[in-house]
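In: how would this look folded up:
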Amino acid sequence: MIADSRVENIEKIRQAGISLPTMLIRTPMLSQAANVVKYCNISLNSEIAVIEQLSLVANQTNIIHGIIIMVELGDLREGVMPNNLLAFIGKIIHLPNIVIKGIGTNLACRYGISPDNEKMSQLSALADEVEQTFSIQLDIISGGNSASINWALNHGANSRINNLRIGEAIFLGCEPLYQEPIEGLFTDVITLTAEVIESKVKPSLPWGERGKNAFGEKSAPPNRGDVSQALLALGRLDVHIAGLKPPAGITIVSSTSDHLIIETSGEALLVGQKIQFNLDYGAILLAMSSPYIHKSFNHQDFDTE
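Out: Here you go, the predicted structure:
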């Protein structure tokens, strides 16, 4: 199954001819209900009004739409409170053209709440309670995102969890909570290359009357004398700057909308030279979404023995 938080991306997946089942992993907007039903087999939901609208559209278009009811287990993002789950399902279970595929939860995104045996046991127990109360079978018990990887690989207790929504772990090769590498995966498969558009020796200290910059910031840099400075054709419009890891000998000192300012400790960089960065999740998130960053996919066979 392919999942995405934006229905626009799932529409592109369909237009590309990919026929795998698709899941929308952000609660649908009311205004996008028609496209959600059209392009997504399943959506994650936590609002009755949204599910009612999905049902209306699905009934009008003769489509069966699957939903997963999200349950709040402590990270305080999306989800029905556990003690309200049965009443919530009772209000939507008979809606036409809607099938309750399962229940799920999201952890570690807002407050870093860890998926552990207690949380997963609670979700499993809720699944049992829903099935017993409504005499239905839940096919999917979704235990979270990449932050649940360690729990899934190491827990020994019985569990109903049979689904995780994995993205970050695949791209970065590590689990998010503690940034521990996952055995068998690579941690450097995604890099970002930026081109030098200016390279000069300049003072490290600005001069003139100073106010706030374009982003409302005001800093007081120390006077380090003249420095070897370069501008890269990359900015806050393209990527989360704090998530970039430069190569040895290069320091990121500042950024604006369209410029990344770096300093070098060795030889000055040349105009046109390419600088390659590693990225964290936040940087990948924006860079992959930026229309100004060109994506190049390189396929390579690895010996796994």
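In: going forward, measure contacts and count neighbours with C-alpha atoms only.
Out: OK.
In: off-centre distance for stretch 253-266?
Out: How far stretch 253-266 lies from its chain's middle: 26 Å, per C-alpha atoms, centre = their mean, to the nearest Å.
In: what's in contact with it?
Out: Outside of stretch 253-266, the residues within contact range by C-alpha atoms under 8 Å, 6 or more residues apart in numbering are 214, 227-238, 241, 249-252.
In: ok, stretch 192-205 next?
Out: 221-234, 268-279.
In: rerun at 7 Å
Out: With contact meaning C-alpha atoms under 7 Å, 6 or more residues apart in numbering, stretch 192-205 is reached by 221-234, 268-278.
In: again with stretch 10-26
Out: With C-alpha under 7 Å, 6+ apart, stretch 10-26 has contacts from 1-7, 39-44.
In: now do 8 Å
Out: Taking C-alpha under 8 Å, 6+ apart as the rule, stretch 10-26 contacts 1-7, 36, 39-45.
In: buried among these? Make that a PyMOL selection.
Out: Per 16 or more other C-alpha atoms under 10 Å, the buried members of the contacts of stretch 10-26 correspond to this PyMOL selection:
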select buried, resi 3+4+7+36+39+40+41+42+43+44+45
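In: looking at the contacts of stretch 10-26, spot the one nearest Asn163.
Out: In terms of C-alpha to C-alpha, no member of those lies closer to Asn163 than Met1, at 10.6 Å.
In: burial measure for the nearest residue in space to the closest one that is not next to it in sequence, as a count.
Out: Excluding the flanking residues, the one nearest Met1 by C-alpha to C-alpha, 6 or more residues apart in numbering is Pro21, at 5.0 Å. Using other C-alpha atoms under 10 Å, Pro21 is surrounded by 13 other residues.
In: against Glu129, how distant is Pro21?
Out: 27 Å (C-alpha to C-alpha, to the nearest Å).
In: same question for Leu20.
Out: From Leu20 over to Glu129 (counting by C-alpha to C-alpha), the distance is 31 Å.
In: got it, and Ile262?
Out: With C-alpha to C-alpha as the criterion, Ile262 and Glu129 are 57 Å apart.
In: who has more neighbours, the two?
Out: Taking other C-alpha under 10 Å, Ile262 and Glu129 do not tie; Ile262 has more neighbours (20 against 14).
In: quick check, that one in a strand?
Out: Yes - assignment of Ile262 by DSSP: H, G, I helix; E, B strand; the rest coil places it within a strand.
In: tell me the secondary structure for the closest residue to it other than its chain neighbours?
Out: Take Ile262 and drop its neighbours on the chain: the residue closest to it by C-alpha to C-alpha, 6+ apart is Ile252, 4.5 Å away. Three-state call for Ile252 (three-state DSSP): strand.
In: check the burial of Ile252 by counting its neighbours.
Out: 17.
In: with the one 4 residues further on instead?
Out: By other C-alpha under 10 Å, 15 other residues sit near Thr256.
In: please give me the structure for this one as well, since I'd like to look at both together:
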Amino acid sequence: MKPKVYINIEGVKKNTLNLVTKAHQYGISVAGITKGCCGNEAFAKAQIEAGIDFLGDSRIENLEKLQHLTIDKILLRSPKLSEIENVISYTQYSLNTNLKVIQALSRVAVKKNVNHSIILMVDIGDLREGIWHENLNDIYNVVESIISLNGITLAGVGTNFTCFGGIMPTEENYKLLIKVADKIRKRFNISLPIVSGGNSSSLQMLYEGKIPKGITHLRVNQSIYTGIEIGEGNQISNWETEIVSLQAEIIEIQVKPSYPQGTFAIMNAFGPIKNFKDKGMRKRAIVALGRQDMNIEGLKPVDSTITVEGASSDHLILDITDSNINYSIGHMVEFNVTTYASIITAMASPFIEKVANI
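Out: Now for the predicted structure:
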């Protein structure tokens, strides 16, 4: 039996509703993100029912699966030139940095007789995508070209925080983005309604009421799954933290030494050898799950007496010595999946079945 990952849909809806309610209080719209669950429809519908304003994903394939849902959709990664036709067909907005791509979007939008909205990305310091905020002439040149194109509307500017450089949003760097937006409005006499201020790393500022007026849009993904704000890693009040769980099958149980015997290699298949602690003879179970299936670091056994000892590509090793449960071959062990890296890799794995608990 394949391992199964379960999505707590009611928890998704609760967390999303809490987010939307708080954001709307400050006049901030919310894009619910489906990339973490590979465009799972039940997840998307839960977010729509909770009141999100947009549905976003980094992969056009996921948005194509959700095209029948009546909500504006945003492609969160700059479109590839090879997917422009699909971007225009399945989204109303996309985040962009490159004029060549935007011109291609314009040509296809004109051909399909539709209008497509652009959010121009500006790099405020995290050093992922976007035109560097100090290069105003570069920004102005791209904006001037965008507003001259048919089939295209410049809907706003946006930035990213935390995902690459680990830079947190602050009042100071938010004001840099707002300043860029204001300069574009003044220079080109356009409204620019969207100023998209980032992601889950903004939630602490949102709840403290510290996001400056002028930020009008957030793109939130990770915290919906974990109930934890990025940065200090605190649980968000009244948010669910157990959204994703996983079950996997025991394929071996043996009593054996806890400390490997023989001469250690310098590295194993996944890097440096871990430091082992000699705890004597222990009862160990192997579960049919490994690093090829998902990032295993975020697995937390529901049975708190179980210890995850580690994993190879296909085997997850557990210490079950202290458990009162009489585990046997074929028994399904349940885990909470507590980190975003573990969630997104499990969701993307073809070797793990996905189940939406409604």
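In: rewinding a little: from the contacts of stretch 10-26 of the first structure, which is closest to His299 of the first structure?
Out: Of all the contacts of stretch 10-26 of the first structure, Ile2 has the smallest distance to His299 of the first structure: 20.2 Å, by C-alpha to C-alpha.
In: on that earlier part again, could you flag which of the contacts of stretch 253-266 of the first structure are buried?
Out: Here the buried ones among the contacts of stretch 253-266 of the first structure, as counted with 16+ other C-alpha under 10 Å, turn out to be 227-232, 234-238, 241, 250, 252.
In: distance to Ser55 of the first structure and secondary structure added to the residues you listed, as CSV?
Out: Formatted as CSV, those follow (distance: C-alpha to C-alpha, whole Å; DSSP: H, G, I helix; E, B strand; the rest coil):
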residue, distance to Ser55 of the first structure, secondary structure
Val227, 62, strand
Ser228, 61, strand
Gln229, 58, strand
Ala230, 56, strand
Leu231, 52, strand
Leu232, 50, strand
Leu234, 44, coil
Gly235, 43, coil
Arg236, 40, coil
Leu237, 38, coil
Asp238, 38, coil
Ile241, 42, helix
Ile250, 55, strand
Ile252, 50, strand
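In: trace Ser257 of the first structure over to the second structure, please.
Out: Alignment note: Ser257 of the first structure maps to Ser313 in the second structure; criterion TM-score structural alignment.
In: so that match, which state does it fall into?
Out: Applying three-state DSSP: Ser313 of the second structure is coil.
In: contacts only, for the aligned partner of Ser200 of the second structure in the first structure.
Out: Taking TM-score structural alignment, the alignment pairs Ser200 of the second structure with Ser146 from the first structure. By C-alpha under 8 Å, 6+ apart, the contact set of Ser146 of the first structure is 164-169, 175-176.
In: in helices only, show me those residues.
Out: Among the contacts of Ser146 of the first structure, the members found in helices (DSSP state H) are 168-169.
In: where along the first structure do the helices fall?
Out: Under DSSP H, the first structure gives helices at 7-15, 33-39, 48-61, 85-92, 117-134, 149-154, 168-172, 281-289.
In: now the ones you listed as CSV including distance to Glu209 of the first structure?
Out: Below are the helices of the first structure laid out as CSV (distance: least, C-alpha to C-alpha, whole Å):
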stretch, distance to Glu209 of the first structure
helix 7-15, 46
helix 33-39, 53
helix 48-61, 53
helix 85-92, 59
helix 117-134, 55
helix 149-154, 52
helix 168-172, 44
helix 281-289, 33
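In: map Ala194 of the first structure onto the second structure.
Out: By TM-score structural alignment, Ala194 of the first structure lines up with Ala248.
In: ok, that match to Gly158 of the second structure distance?
Out: Applying C-alpha to C-alpha to Ala248 of the second structure and Gly158 of the second structure gives a distance of 40 Å.
In: corresponding residue for Thr185 of the first structure in the second structure?
Out: Wrong residue type there; residue 185 of the first structure is Leu, not Thr. So Leu185 of the first structure corresponds to Trp239, using TM-score structural alignment.
In: which ones are touching that match?
Out: Applying C-alpha under 8 Å, 6+ apart, the residues near Trp239 of the second structure are 11, 14-15, 18, 227.
In: could you do Glu52 of the first structure as well?
Out: 92, 95 are the contacts of Glu52 of the first structure under C-alpha under 8 Å, 6+ apart.
In: ok, now Ile48 of the first structure?
Out: Ile48 of the first structure makes contacts with 88, 91-92, as judged by C-alpha under 8 Å, 6+ apart.
In: next one: Ile69 of the first structure
Out: Contacts of Ile69 of the first structure (C-alpha under 8 Å, 6+ apart): 44-46, 79-80, 100, 102-104.
In: please name the nearest non-neighbouring residue to it.
Out: Per C-alpha to C-alpha, 6+ apart, closest to Ile69 of the first structure is Ile103, 4.6 Å.
In: what's the counterpart of the one you found in the second structure?
Out: By TM-score structural alignment, Ile103 of the first structure lines up with Val157 in the second structure.
In: its match against Ile124, yeah?
Out: No - with contact defined as C-alpha atoms under 8 Å, Val157 of the second structure does not reach Ile124; the gap is 11.5 Å.
In: returning to that earlier point: now the buried members of the contacts of Ile48 of the first structure.
Out: If you count burial by 16+ other C-alpha under 10 Å, the buried members of those come out as 88, 92.
In: translate Glu72 of the first structure into the numbering of the second structure.
Out: By TM-score structural alignment, Glu72 of the first structure lines up with Asp123.
In: who's in contact with its match?
Out: Asp123 of the second structure touches 129-133, 159-160, counting by C-alpha under 8 Å, 6+ apart.
In: okay, now Gly208 of the first structure: neighbour count?
Out: If we define neighbours as other C-alpha under 10 Å, then Gly208 of the first structure has 5 of them.
In: ditto for the one 10 residues further on
Out: Other residues near Lys218 of the first structure come to 11 when the count uses other C-alpha under 10 Å.
In: measure it to Pro206 of the first structure for me?
Out: 12 Å.
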